[in-house]
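[1] here are the coordinates; sequence isn't available:
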């Protein structure tokens, strides 16, 4: 039986916000977590572009089932000099037959991203009046491995 209070609000729609590449340092194991430190990168989209600043990273936790639980904080500098704090959680589900390949830092970017589930939920914070609209954006991202780091296609949920 359907609850009569449920309303049809339509399906969530999205629009491309930007593509981002994050260059990563060597991983640092810290107890049950691994820090994947950000050392740079770039992002580019229809309304904003710029650089990923060094110093952030992913304080990831690996579960026994092969899932990586993401806890990421990055600082972005837009093309016009604004600073944006980007944070996101998410899940990267690595099937057992891919775990050895993912561990190979020299070749893991060759794995087809369609073979794993890598999704994020980006949120933004900025004091820039020109980019204040980001403070009200909820994002979704699809991640994949690239040489030297990770990348995401990030969309805004409309």
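    Done, it's in. None of the values given here were measured: they were computed from a predicted structure.
[2] going forward, measure contacts and count neighbours with C-alpha atoms only.
    Fine.
[3] State the helix or strand in which residue 142 lies.
    Using DSSP states H and E, residue 142 maps to strand 139-146.
[4] any residues touching that strand, and which ones?
    For strand 139-146, the surrounding residues in contact (CA atoms under 8 Å, 6 or more residues apart in numbering) are 21, 108-111, 113, 118-123, 150-157.
[5] ok, now with 6 Å
    The list of residues contacting strand 139-146 from outside it, by CA atoms under 6 Å, 6 or more residues apart in numbering, reads 109, 113, 118-122, 150-157.
[6] Contacts only, for the residue most central in space within the chain.
    The structure's the chain has its C-alpha centroid closest to residue 120; by CA atoms, centre = their mean the separation is 5.1 Å. Shown in contact with residue 120 (CA under 6 Å, 6+ apart): 89, 90, 140, 141.
[7] rerun at 10 Å
    With contact set as CA atoms under 10 Å, 6 or more residues apart in numbering, residue 120 has these partners: 69-72, 87-92, 139-143, 152-154.
[8] rewinding a little: narrow the contacts of strand 139-146 to those that are buried.
    In the contacts of strand 139-146, burial by neighbour count holds for 109, 118-122, 150-156, counting by 16 or more other CA atoms under 10 Å.
[9] Comparison target below:
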């Protein structure tokens, strides 16, 4: 018998972001680069700081469907460095997505924002991050992105 899919919340990311850099329509949508300015990592037994390095590389389709590809790193309070590559999608009613693109606040419950974060680290204590799958549930705010990271059991 195949076991039922379950998840467990492990930590959250609060990622401060800068003003989008718009590279224009490349034929498949509008390319935007969102600089990552820093942030926090927090959860039970996990605390740390997101480095002010990296970016979220987005393609926004004409209907507002957004493909996300963020790459950045964080340092945990015990000194462990973790690299993260987070691939995801964000979608919802076009008028709400347009408001998000303009930097306005939209109720996160009205937007489907999910991702698949992958981690790399040389810290033995956190090798489990590379040995499991995770799903992120996100919310976009004018100055930050918040992601609750859940381990797939």
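    Thanks, I have the structure now. Computed from a predicted model, the values in this text were never measured in an experiment.
[10] Give me the TM-score for this pair.
    The pair, once superposed, lands on a TM-score of 0.90 when counted by TM-score structural alignment, normalised by the length of the second structure; 148 aligned residues with a CA RMSD of 1.4 Å.
[11] any idea which helix or strand carries the counterpart of residue 53 of the second structure in the first structure?
    When the two structures are superposed using TM-score structural alignment, residue 53 of the second structure falls opposite residue 55 in the first structure. Assigned by DSSP H and E, residue 55 of the first structure falls within no helix or strand.
[12] Give the closest residue to residue 55 of the first structure in space, chain neighbours not counted.
    Nearest residue to residue 55 of the first structure, sequence neighbours excluded (CA to CA, 6 or more residues apart in numbering): residue 38, at 5.8 Å.
[13] quick one: the one you found from residue 157 of the first structure, how far?
    Note on residue 38 of the first structure: its distance to residue 157 of the first structure, by CA to CA, to the nearest Å, is 25 Å.
[14] cool, residue 59 of the first structure as well?
    Relative to residue 157 of the first structure, residue 59 of the first structure is positioned 25 Å away (criterion: CA to CA).
[15] re the thing from before, for the residue nearest to residue 55 of the first structure, helix, strand, or coil?
    In the three-state summary, residue 38 of the first structure is assigned as strand, counting by DSSP: H, G, I helix; E, B strand; the rest coil.
[16] what's the distance between it and residue 52 of the first structure?
    In this structure, residue 38 of the first structure and residue 52 of the first structure are 8 Å apart, going by CA to CA.
[17] what do the two both touch?
    Common contact partners of residue 38 of the first structure and residue 52 (CA under 10 Å, 6+ apart): 22, 23, 74, 75.
[18] And the second one? What does it align with in the second structure?
    Residue-level alignment of residue 23 of the first structure against the second structure, with TM-score structural alignment as criterion, gives residue 16.
[19] can you tell me which residues contact that match?
    The neighbours of residue 16 of the second structure, taking CA under 10 Å, 6+ apart as the test, are 34-40, 50-52, 141-146.
[20] Keep only those of the contacts of strand 139-146 of the first structure that are in strands.
    118, 119, 120, 150, 151, 152, 153, 154, 155, 156, 157 (DSSP state E).
[21] Could you let me know which of these ends up closest to residue 130 of the first structure?
    Nearest to residue 130 of the first structure among these: residue 156, at 17.3 Å, using CA to CA.
[22] Identify the residue of the second structure aligned to that closest one.
    Aligning on TM-score structural alignment places residue 156 of the first structure opposite residue 151 in the second structure.
[23] Nearest spatial neighbour of that match, chain-adjacent residues omitted?
    Distances taken as CA to CA, 6+ apart place residue 134 nearest to residue 151 of the second structure, at 4.5 Å, with adjacent residues excluded.
[24] The strand holding residue 142 of the first structure aligns to what range in the second structure?
    If you align by TM-score structural alignment, strand 139-146 of the first structure falls on residues 134-141 of the second structure.
[25] Report the buried residues of the matching stretch.
    134, 135, 136, 137, 138, 139, 140, 141.
[26] now do stretch 84-102 of the first structure
    For stretch 84-102 of the first structure, using 16+ other CA under 10 Å, the buried residues are 84, 85, 86, 87, 88, 89, 90, 91, 92, 93, 94, 102.
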